[in-house]
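**Q** Predicted model and sequence follow; I will ask about them next.
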Amino acid sequence: MMLPLQQATSREAKIDSLPEHILTDIFSVLTFSSNESRLYAPDILSHVSSRWRAIALNATALWTFVVVTFPVVAGQIARARAGLSRSRDRPIDVYIDVRDPDWNWESDEGQDRMRSVFVVEIMQWLEPSHHRWRSLTVLTDTWTPMHTFLSYSTMFSSLPELERLSLTRCNAFAGLPDAPDPVPSHPVELFGGNANLPKLRHVTLSGAHVDYSCTGFKGLLSLDLRHQARRVSPTTRQLRQLLHASPELKTLSLVALNPNLEEPEQDGPTVSLAHLTDLTLGWWFVEDAVKLLEVLQLPVVENIVLEDIAPTLLQHSYIARDSTPILDTLVKMGNRPYDPAAPSSFPSHLRRVMINGVLLDPVAFSRFIPFLVNVEELELKSVQPDLVQAVGHNEGILGTEREGSSVASVILRLR
């Protein structure tokens, strides 16, 4: 039955009679549903009516997402400045994207000065708020803006609220072992080196020329290091230092690291990561991946991803190389002597394994299969079909094997 127009209008109008705290909760749900909503919703809500504007401006949490992208569009800086002001003393999330949509892989990185100037300008007006940064994300596609940011970061020796840090040079090819590295200086001491970062728990560094000998990282829960040029990639000694400083680490990704060959590696004890449940290991050269694995003890790891990244990036120009030593190293880890002080051991907790683009000896893979006794899911992606056959659990296959192809991609449910 249709309601009279007057009654329907009256019911619809009741939203404006809701108490302020209820409207504030509604505004929060709308704002925090996505990053895009965090960027635009507060402005939209504050322009509906004078009452809504007053409520939105009083809800300081709505204005805690500060975004600056290149090239600057109309109103962007004004919106970012408004967020800095309206968030008052709240911790804020800073997102800086200096990627150029017109940049291509053949462009000369050495000519990218304009965006470096842009980074300096951004950092200058963000500097007064640095004690409120809760998360900091910087995205670039060339080395100069990132290097400029790192150099400017030396001004900030203390970031008391920072929980998440992500510095990403979005160019995986920059980490090619034989790629020319145009950066004209040594690695930069992030935040001046050994900064005060009491709340920092999550770090992603990709293609950033950071000095790993003095980062100030400790107590991390997740660490993601990837696509590092050879002369700035962390050595195994530096990696040990990073891991020892974060004994509660739960997630670790080491992808396309190229240990610095000019600095002699020092042997040292393995690092027992007693809380690590997720490990991602990707490599250009299997020897480098083996060195990294030999640094680790993984008593409670549950999920492992193993990936030869060269086939994905180089595609047809890539000649497959045998990665069997990775499996041999994992088997050795599983055969270490029993330690009464640490009864949990690899691979007893292993539940999921993903192997992507890896060329393996089927016989060696067969020796690895008994270590999967507790594994629930094994994903083989872009591997030779005889690896699938070696598992011998064809009835549990979810996915398809491409007929007549030299590679197969399947998901096997083992339990």
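**A** The structure has been received and is ready for your questions.
**Q** hey, let's count contacts and neighbours off CA atoms from now on
**A** Fine.
**Q** how about the helices in this protein?
**A** When assigned using DSSP state H, the helices of the chain occupy the ranges 5-12, 20-31, 35-45, 50-58, 76-86, 114-126, 143-153, 236-244, 286-294, 310-314, 324-334, 362-368, 385-391.
**Q** Relative to Asp100, which of the ones you listed is closest?
**A** Shortest distance between Asp100 and those, using CA to CA, is found for helix 114-126: 8.6 Å.
**Q** roughly how far out does that closest one sit from the chain middle?
**A** Helix 114-126 has its C-alpha centroid displaced from the chain centroid by 24 Å (CA atoms, centre = their mean, to the nearest Å).
**Q** How about residues contacting that helix?
**A** Residues from elsewhere that reach helix 114-126 (CA atoms under 8 Å, 6 or more residues apart in numbering): Val68, Phe70, Val98, Thr144, Pro145, Met146, Thr148, Phe149, Tyr152.
**Q** Looking at these, which one is closest to Asp322?
**A** Relative to Asp322, the closest of the contacts of helix 114-126 is Met146; by CA to CA it sits at 34.9 Å.
**Q** what's the spacing between that closest one and Ser33?
**A** In this view, Met146 and Ser33 are 30 Å apart by CA to CA, to the nearest Å.
**Q** neighbour count winner among these two?
**A** Between Met146 and Ser33, Met146 has the larger neighbour count (other CA atoms under 10 Å), namely 24 against 11.
**Q** alright, now check it against this:
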Amino acid sequence: MEVQYSSSHAVAQNSGSGDVADFANALIQEVDETERSRALIQSNGNAPLDDEAKQTLASLRDVQQRVNKSITDASASISRSLNSRTPLGRLPVELLSKIALHYTEGARKGVVDIHEEWNERETASLPLKKIIIISHIFSRWRQVCLDSACLWSHIDLAWNLAAVYAFATRSKSSLLCIRFNSSAQDSLFASDETTEVAARICPHIQFLTAEIFRIESLSIVIDSFGFPVTELWYGIDTLRAPELKRFILVQNTSDRRLLSSRNLFSDHFPKLRMLRLDGFSCKRLTSPLLACLRSLYLSVGLTESTTDAISAISNAPLLEDLTLENIRFNDIVRHLQSGGKPVKLEHCRNLALKKLNADSVIRLFAAFEFPVIRAINISSRPLVAPDGTMISIYSSLPESVKALAAGASDLQIEMHSGMVSLAVPFTPGVFSPIQLVERVNHLHRKQRDEVRHLLLHCAFDFFVIRPEVLQVWGSDPTPEFDENDEPVRTGMDNENNIFTQQLWQALLSNSSSVVEMSLWGTEPLDPFIEELERTDVCPALKELRISIEDEELYTERFQAMLDLRKERNAEIEEACLSELEL
């Protein structure tokens, strides 16, 4: 039997210049003829085929494969032709590359707008998904993506190794940004055998060793209990990192190991600008290369002395952002020698001191000067001196921070049974140049009340704030401290009268400039209402919003106060008393 396919095949070969519709019809006809020929050959049932029939069937299959390929090629050609005529397809290569970079930027840098229920595994895989999506829109854009080395320069070690090495290859000679969160690979490290688990991080160490010469940013977060962080760290700590600008290693587990920071990266990281060490010993962290740092975050362990941290900070005169944190409240600078000349950090604009006792904060301010400070964030714990004097940050701040509140028109105060807080925002609800928090759950009731009055003294006498907008919280919807903190002492947690007559007098006597006031959970409300019944209190007040748990209890007296002020020409134009949403 003779197979007729030459004419239509010729059409396929000349399709580049022919009409697309004619070509498609020819291919369809070819397929039909092929199927009829195959059916004719196979119509003999199970009869054995002779050599000629086998050759004919093989020829038919070859034709069908070429026809299918021609159809696929034609379809791709049509798609390319159509895509090239779209507005997106006509964009220049440079713009397509920028669009791809913008679309994947958040995912590549690990700053992703994700749902709360997403886990770290899904977060880690998002960059892969986004790059796949954008590179499959059309072939020209796919080629643009493949040629854009910087698009592949952000790598997550939680990916499978094939993807990790593919990205490294496609990034060509670009500097790399590497991140890793152990919780994204929980299943990989879920084993009771320490040696087996340690062996599983060998590929990570091998990759980092091979690429360290061009790693610009390295972020490692350990969230998994039992993760062999010691093996990982000592597998890379001596590597030389000539391009490293940003290094983060954080341990968020209860079994954290105190790692050594001695000879960090063999003291060869000449471009390092940002360093965060959480779960490291600060002893001997004195490399001269720290002099180039702009941002430093040190988390000090319970057995560590901040004297070592201070030594490290003293070697970083160019710091612009400094954070010193303790795992939990502890007097970590008890042995710090005082009386020495303070180190002037002439470039430091942002300072955060977290979970330090008040005397520790005071001594740190004695050790350093901050002439250009722009924002301070301190969470502390007041102490009672042997002579009964209260040691609190609210009464011990250096003069250099007073200017932060210059011209402030907003003041935010929180007072709970376990903590007190003072905040002065640049812009309401956006960013606070002053955030001072003290944990008072270890104090007796009278001592807590003393700290609250020290806070008011700090706001109105030290910072000399004359607010126009005043916000006061008495409930604690977002606790400041975590599970490592001490619980409130037994018998001290039922403090229902924080907002006493004396407290309101101290607060409102300094609020003559307040135009807008908001209160949340500040029961009992009677002392406050009683103060406002005096029309010389808050004479400028025009807007008052109060949210408490049992607003009906105070409705009548609240309205009577409003009527009284109106009669005496001190009207509050907008007033609202509502139920607090818990």
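**A** Cool, the structure landed. Computed from a prediction, not measured in an experiment: that's the story for all the values here.
**Q** Quick check: which of the helices of structure 1 is buried the most?
**A** By mean neighbour count, with neighbours taken as mean count of other CA atoms under 10 Å, helix 143-153 ranks first of the helices of structure 1 at a mean of 21.
**Q** distance of the aligned residue in structure 2 for Val119 of structure 1 from Ser171 of structure 2?
**A** Correspondence of Val119 of structure 1 to structure 2, assessed by TM-score structural alignment: Ile201. For Ile201 of structure 2, the distance to Ser171 of structure 2 under the criterion CA to CA works out to 23 Å.
**Q** What of Ile413 of structure 2?
**A** For Ile413 of structure 2 relative to Ser171 of structure 2 (CA to CA), the value is 50 Å.
**Q** same thing with Leu128 of structure 2?
**A** Leu128 of structure 2 is 14 Å from Ser171 of structure 2, by CA to CA.
**Q** How about Ile132 of structure 2?
**A** Distance of Ile132 of structure 2 to Ser171 of structure 2, given as CA to CA: 16 Å.
**Q** returning to what we had before: from the contacts of helix 114-126 of structure 1, which is closest to Asn171 of structure 1?
**A** Nearest to Asn171 of structure 1 among these, counting by CA to CA, is Met146 at 11.9 Å.
**Q** shouldn't that closest one be in contact with Thr140?
**A** Yes: in this structure Met146 of structure 1 lies within contact range of Thr140 using CA atoms under 8 Å: 6.3 Å.
**Q** what is in contact with those two at once?
**A** Joint contacts of Met146 of structure 1 and Thr140 (CA under 8 Å, 6+ apart) are Arg169.
**Q** Show me which positions of stretch 181-197 of structure 1 end up buried.
**A** Under the neighbour-count criterion of 16 or more other CA atoms under 10 Å, stretch 181-197 of structure 1 has Pro187, Val188, Glu189, Leu190, Phe191, Gly192, Gly193, Asn194, Ala195, Asn196, Leu197 buried.
**Q** Save the helices of structure 1 as a markdown table, and put in distance to Thr277 of structure 1 too.
**A** Rendered in a markdown table, the data for the helices of structure 1 read as follows (distance: least, CA to CA, whole Å):
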| stretch | distance to Thr277 of structure 1 |
| --- | --- |
| helix 5-12 | 50 |
| helix 20-31 | 32 |
| helix 35-45 | 28 |
| helix 50-58 | 41 |
| helix 76-86 | 37 |
| helix 114-126 | 36 |
| helix 143-153 | 31 |
| helix 236-244 | 14 |
| helix 286-294 | 15 |
| helix 310-314 | 26 |
| helix 324-334 | 15 |
| helix 362-368 | 20 |
| helix 385-391 | 24 |
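**Q** Quick check: the gap between the residue mapped onto Cys458 of structure 2 from structure 1 and Gly282 of structure 1.
**A** Structural alignment (TM-score structural alignment) places Cys458 of structure 2 against Phe368 in structure 1. Here Phe368 of structure 1 is placed at a distance of 19 Å from Gly282 of structure 1 (CA to CA).
**Q** the strands in the stretch 151-300 of structure 1, which residues?
**A** 164-169, 202-206, 222-226, 251-255, 271-272, 278-283, 296-297 (DSSP state E, counting those that start in this stretch).
**Q** wait, which of the ones you listed is closest to Leu330 of structure 1?
**A** With distances scored as CA to CA, the stretch of those nearest to Leu330 of structure 1 is strand 296-297 (10.3 Å).
**Q** how far apart are that closest one and its match in structure 2?
**A** Taken over the aligned residues, the distance from strand 296-297 of structure 1 to structure 2 averages 1.6 Å (mean CA distance after the TM-score superposition for structure 1).
**Q** quick check: that strand aligns to which part of structure 2?
**A** Structural correspondence for strand 296-297 of structure 1: residues 368-369 of structure 2, per TM-score structural alignment.
**Q** Now tell me what touches the matching stretch from outside.
**A** Contacts made with stretch 368-369 of structure 2 from outside it, assessed by CA under 8 Å, 6+ apart, are listed as Pro342, Val343, Lys344, Leu345, Glu346, Ser400.
**Q** if we can go back for a sec, now do the contacts for the match of Cys458 of structure 2.
**A** Leu327, Asp328, Val331.
**Q** Turn those into JSON lines, including distance to Pro160 of structure 1.
**A** Putting the contacts of Phe368 of structure 1 into JSON lines (distance: CA to CA, whole Å) gives the following:
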{"residue": "Leu327", "distance to Pro160 of structure 1": "42"}
{"residue": "Asp328", "distance to Pro160 of structure 1": "44"}
{"residue": "Val331", "distance to Pro160 of structure 1": "43"}
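**Q** That'll do, ta.
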